[in-house]
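Asker: Here is a sequence together with a model predicted from it:
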Amino acid sequence: MRKAVLALSIGAILGLAGCGENDAKQTQAQEQTSQIAANEAGQEQSAEQAYLLLVDNYFNDLLKLEPIYATFVGVNDYNDQFGDGLSHAYLTERHQLNTRYLKEVKKIDRDQLSNELKLSYDMFNYDRNVALADETFPNHFMPMNQFYSTVISMVQLGSGESAQPFNTVEDYRNWEKRLLGFIDWLKLAQVRMNEGIESKVVLPRVLVERIIPQLSAQLVDNVDDSLFYTPITLMPESFSDTDKQAITAEYTKLIGEQLIPELTSLRNYFQNTYIKSSRATDGWWGLPNGKVWYQHLANSHTTTTMPVDEIHKVGLDEVARILSEMDKVRVQVDFEGDLNAFFASLSSEPQYFFTERQGLIDGYMELKEQINVQMPKYFNVMPKADYVVKPVESFREQSAAGASYDAPAVDGSRPGVFYINTYNLKAQPKWGMTTLSLHEAAPGHHFQIAIKQELTGVPEFQRFGGYTAFEEGWGLYAEYLGIEMGLFNDPYQYFGKLSDEMLRAMRLVVDTGLHAKGWTREQAIQYMKDNSPMAESDIIAEVERYMAIPGQALSYKVGQLQILALRAKSEQELGDKFDLKAFHDQILTSGSLPMEVMELKVNDWIASQK
C-alpha cells in the first residue's frame, strides 16, 4: 500500500507528495495572465478558461488551509505553519471551501469543455460532493490511531528525508514554528477526543493499547536522544557557528520544555483516561450511526455505489476461486499433504525466508532490475523519476504494513521510496517478493503516482489528488501484468501472487464483516488464518489496520476488478485494433480517477479507436 504521511484527519490529502514550487506558481501565473489579457481585449471568458481558473484558485486556497500538504507538493510558502485540522475555525473554513467551489463549478457549462477537461470537471465535482458528505460524520473525534499517527508523521517530516527542507537557517526556523503548531495540535486532540467520549465516538480498546507504546517511545530522558532532535544532527556545515549555537539552543529548549511534556501528557491521557472509555466493539457498527457511516466510507474508498453486502459476496466468491488456484500450485509442485499443510510448509520452512535483513533488501534491488527490463514492452509512458528500496524505520516497524510506497519529488530532489518492513523476516517470504515489488514499485504505485505528478497541461488538483480504488486497483492490476511478463513462471512465485491476491479478496470479507456484520477482531483473524499462509503477526496487523481505517482495504480488489473489466471490454470491442500500451496510456495519463470517470474515459477511447 502507499504509506500515509499524516494523521487520519488529513492523511488522505497528504500522502500525495510532490511537485516543484515553481511548477504550481507558473501554472497559476499563466492562467491569471491569460484571463487578464482576455479581459483587457474585451473578450468573453471561455468555459475552459473559467474552469481552469476556478480549479487553480481552489488548489491555492486548499494549500493555505492545508500547509503541510503544500510542503508535500513543493510549495514552500507555508513551511512554518502546521494547520490544526481539528479546530472549529478549520472545520468551518473547510466546509465553506467545498460549498463555495461546488456552487461555482456548477455555473460552468460542462458541454463546452474539451474531453480531457470534462473528465477533470467530473473529478472536481465528485470530490466536492464526497468531501461535503464526509463532513456529516464526526471523524475529528478520533484524530489518531495506531496506523495513522500525526506524531509519527511529524517525526518523518523532521527526518531530513521527507518533504520538509532543512537547507537554510530559515528552513530551521520554519520547522521550529511548525513544531509549535504541532504542540498546539497535541492539546487540541485531547479536547476532541473528550468530545468523542461524550458522544461515544471512540477507538476500540486494542487500538488504544497499540498507540500507548508508540507515544512512550518518544518520551526520552535526554533531548538529543529524541527523534525530533534529528534536524540538529543534519545541520549544514555552511551555517555559521552563531546560527548553529542559536538553533541548537532553541530546539533543545523547545523539545525539552514543551514538546516532550506535551507528548507525555498525551500518552498519559491515552493510558489513564481515554482507554477507560474505549469501546469493546471492534467494528464501525458499534458507533452511533455506524453502519450508515461505514457504507459512506466503503463508497468513498471504492469510488462506487456498491452496497456493503454485495462487496462481501464478491469477496467470498474471490476467496473460493483463489483457493482453487492455490491448490493447483500445490499439485504442480508435488506437495504431499492438503492445502493447509502446504500453507504451513510455505510459512515455516527455513528455505523460504532470509536470515538477514539486508538480504531481503538486496533481493528486492535485484528484482527491480529484472522487472525494469520488461517495462518498455508494456508501456509507452514511463516515469522519469526513479525509486529506491529502504527498510521501514525502526521506530514504526512494529505497527507498519509489510511494505509501502512514498512518492518522489518531481523536481528530482527525492526519489520514490519502496519501504520493506524487515521487523519480522518470517512475514516476508521469498515467494512473495515478485508480486509485492510489482504492486508497490514498478509498474504499480511508482509508475502510476510518478507519472501522475509528471503530467503537464492538467490542473494541479488533478496531479496531486488521488483515489484509493484507482491507485490500489492499479497496484493489484500491476501484479496481474506480471503473469503476462513471464515473471511468475516459477510456481512458488505464482503462489506468492495468489497469496497477495487472496489478501485483497479476504479484505472484502473481513472489512465488511468487522464493520457491518458484527465480526470480532478474533473472528477476523481466524478467517484470514484459515484461508492464507500469512504469518500470524502480519494477519493481526492487517486486521487492526482495517479496524482503524474502515473501507480503505476494500478499494484494492474492487479497483482491480474494474480495471480488468474495462480492459476485457476494450479487447472485445476493438479486437485486432486493441493495443495494450495504448490502453495503459488511457488509464495512467489523466491522473487518479474515480471508477465512474475512468469508465467514461475508456468508453470514449474505444469509440475513437473504432
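Answerer: That came through, no problem. Residues are numbered from 1 along each chain as shown.

Asker: Could you use CA atoms for every contact and neighbour count after this?
Answerer: OK.

Asker: quick one: buried residues of the helix ranked longest in the chain?
Answerer: The longest helix of the chain (DSSP state H) is helix 169-199. Across helix 169-199, burial judged by 16 or more other CA atoms under 10 Å covers 169, 171-186, 188-190, 192-197.

Asker: Quick one: name whatever helix or strand follows it.
Answerer: Next helix or strand after helix 169-199 toward the C-terminus (DSSP states H and E): helix 205-216.

Asker: putting a second one here so we can go through both:
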Amino acid sequence: CKNNKGICHLKNGKSYYEFLVKNYTGSSKSVLELKSDIQSRLMKDMRTMYSILTVNPELENMFYSEEHKSKSPQAILKELNSKYTDDFPNIGNINYTVKYVDENLQDYLSPAFFLTPAIDDTNNNVIYINKSDAFSKQDIYTTLAHEGIPGHMYQSAFFIQTNPLPVRHILSYGGYTEGWATYVEFLSYFYEYSDQRLAKALSCSASYSLALYSLCDIGINYEGWSFKETKDFLKNYNITGDDICKNIYQTVINEPANYLQYYVGYLEITALKEKVQKQLGTDFNLKDFHKSFLTIGPADFKTVEKWIYTFY
C-alpha cells in the first residue's frame, strides 16, 4: 500500500473525504461543523454519565459490570416486539428468521447484521448472529434492537408498507438508515434495564464511545493525525491500550467516514426531534415524531426535515 495513513494524505484526499462525509451522512453541514456537533454531544454525554454514576456507588458497580443477560436472540426479539409499540407505530407482525454466521466467516463479519429482503420477497427477513468469542462481552440486546426491532428490520418493513416506487429501494442514504438504527439502539437501553438511571448512563456511554471513534475518523482522514497523535487524543479519554488504539486507527483508515454515517445520522435525528419538541411543547408526541420520520423513507436530512414540518 502506497499510503498507510488517512485519506487526506492522498492527492485531493481531503476534498474526497468531504464528499464521502456528505454522501455517507446525508447531512448538509461541513466536516468542521459536524466535528463541533460531535464534540458538544460527547461533553454532554460525559457530564450526564458521571452525574448519574457519582451519586450512587451501587449503580456505578452495575455500570462497569460486564455481565449481560443470557436470553436467546429469539427471546430478545420477542421482548422488543412487545415493547416497541409504546414509542413507535405498530406495523403488525414481521416475518423473520434468525440464523448464525458460519464459523469460517466469524472473524470477518460484525456481531450481527440484517439482510434487506428482495423487493419481490419482502416477507423474507433474515438476521444473522455472529457467535464469535470476540463478541462474547457485547450486549446482544442493544445489537438486536439495532438490527431488528425497532432498528433496520422494523424500518425496512415500515418503508415497504408505504408502497414506495421501486427505484427508492436502490437509493442509498446511510445517514438515514444507520442513524436510525443507532438512535434506537441507544433508546433500547431503556427497554433492557428497569433502572432508568442505569439505562441513561449506559446509553450515554455508548454514544460517548461512538463520538470518540467519529472524532478519530475526522482527525485521521481529514486533519491528517499520525498514529501517535491518535494515541495522544485517546489517552485524554483514558483509552491507552496499544492494541485498541491500533485497531481504531486502522479501522478508520480502511473505511473513511464510515463511523460518521452512524453517529452523524444519530445526531441529525436527535436534533430534529429536539427542534420539533421545542416547537410543539406539551403537544409533542414521540410516536408521532417517529412515524413522520419513518414515513418519508431514506433521504438526505434537509429533505427529511422539510417533510417532517409538512407532516406537522
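Answerer: Yep, it's here. Since this is a predicted model, take the numbers as computed values, not measurements.

Asker: Does the longest helix anywhere in the second structure pack against any helices or strands, and if so which?
Answerer: Counting by DSSP H, the longest helix found in the second structure is helix 196-221. Counting contacts by 3 or more CA pairs under 8 Å, 6 or more residues apart in numbering; DSSP states H and E, helix 196-221 of the second structure is packed against helix 31-53, helix 57-64, helix 174-187, helix 189-192, helix 227-235, helix 242-254, helix 258-280.

Asker: and these, which is most packed in?
Answerer: Comparing these by mean neighbour count (mean count of other CA atoms under 10 Å), helix 174-187 comes out on top with a mean of 25.

Asker: And for that helix, what's in contact with it?
Answerer: 24-27, 142-143, 145-147, 150-152, 155, 203-204, 206-207, 260-270, 298-301 (CA atoms under 8 Å, 6 or more residues apart in numbering).

Asker: what about it, how far off from the first structure?
Answerer: Compared with the first structure after fitting, helix 174-187 of the second structure deviates on average by 1.7 Å (mean CA distance after the TM-score superposition for the first structure).

Asker: burial count for residue 168 of the second structure?
Answerer: The tally of other residues near residue 168 of the second structure (other CA atoms under 10 Å) stands at 12.

Asker: how near is the counterpart of it in the first structure to residue 189 of the first structure?
Answerer: Residue correspondence to the first structure (TM-score structural alignment): residue 168 of the second structure is matched to residue 462. Applying CA to CA, to the nearest Å, the value for residue 462 of the first structure to residue 189 of the first structure is 31 Å.

Asker: again with residue 10 of the first structure
Answerer: Counting by CA to CA, the gap from residue 10 of the first structure to residue 189 of the first structure is 13 Å.

Asker: picking that back up, the helices and strands packed on helix 196-221 of the second structure into CSV, with extra columns for distance to residue 95 of the second structure?
Answerer: Below are those laid out as CSV (distance: least, CA to CA, whole Å):
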stretch, distance to residue 95 of the second structure
helix 31-53, 36
helix 57-64, 34
helix 174-187, 19
helix 189-192, 22
helix 227-235, 43
helix 242-254, 34
helix 258-280, 26
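
Asker: and residue 189 of the second structure, what does it touch?
Answerer: Contacts of residue 189 of the second structure by CA under 8 Å, 6+ apart are 142, 199-200, 202-203.

Asker: in stretch 586-605 of the first structure, what's buried?
Answerer: Result for stretch 586-605 of the first structure [16+ other CA under 10 Å]: buried residues 587-595, 597-599, 601-602.

Asker: For residue 405 of the first structure, state which of those is nearest.
Answerer: Of all these, residue 405 of the first structure sits closest to residue 592, with 15.9 Å by CA to CA.

Asker: Quick check, that closest one in contact with residue 465.
Answerer: Yes - at 7.0 Å, residue 592 of the first structure counts as touching residue 465 under the criterion of CA atoms under 8 Å.

Asker: Tell me the counterpart residues of the longest helix of the first structure in the second structure, please.
Answerer: Residues of the second structure matching helix 169-199 of the first structure: none, counting by TM-score structural alignment.

Asker: Run the chain-centre distance for that helix.
Answerer: 22 Å (CA atoms, centre = their mean, to the nearest Å).

Asker: Could you list every helix and strand in contact with it?
Answerer: Checking 3+ CA pairs under 8 Å, 6+ apart, helix 169-199 of the first structure ends up next to helix 241-254, helix 260-269.

Asker: That one vs helix 260-269, what angle?
Answerer: Orientation check (axes from the mean of the first three to the mean of the last three CA atoms, to 10 degrees): helix 169-199 of the first structure against helix 260-269 gives 20 degrees.

Asker: so helix 169-199 of the first structure versus helix 241-254, what angle?
Answerer: 10 degrees.

Asker: that older thread, and the two most separated of the contacts of residue 189 of the second structure?
Answerer: Checking the contacts of residue 189 of the second structure with CA to CA, the most distant pair is 142 and 200, at 13.3 Å.

Asker: Which one's more surrounded, these two?
Answerer: residue 142 (25 against 20).

Asker: so what corresponds to that one in the first structure?
Answerer: By TM-score structural alignment, residue 142 of the second structure lines up with residue 435.

Asker: mind putting the helices and strands packed on helix 169-199 of the first structure in JSON lines, mean neighbour count and distance to residue 520 of the first structure included?
Answerer: Output for those, formatted as JSON lines (neighbours: other CA atoms under 10 Å; distance: least, CA to CA, whole Å):
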{"stretch": "helix 241-254", "mean neighbour count": "15", "distance to residue 520 of the first structure": "43"}
{"stretch": "helix 260-269", "mean neighbour count": "18", "distance to residue 520 of the first structure": "26"}
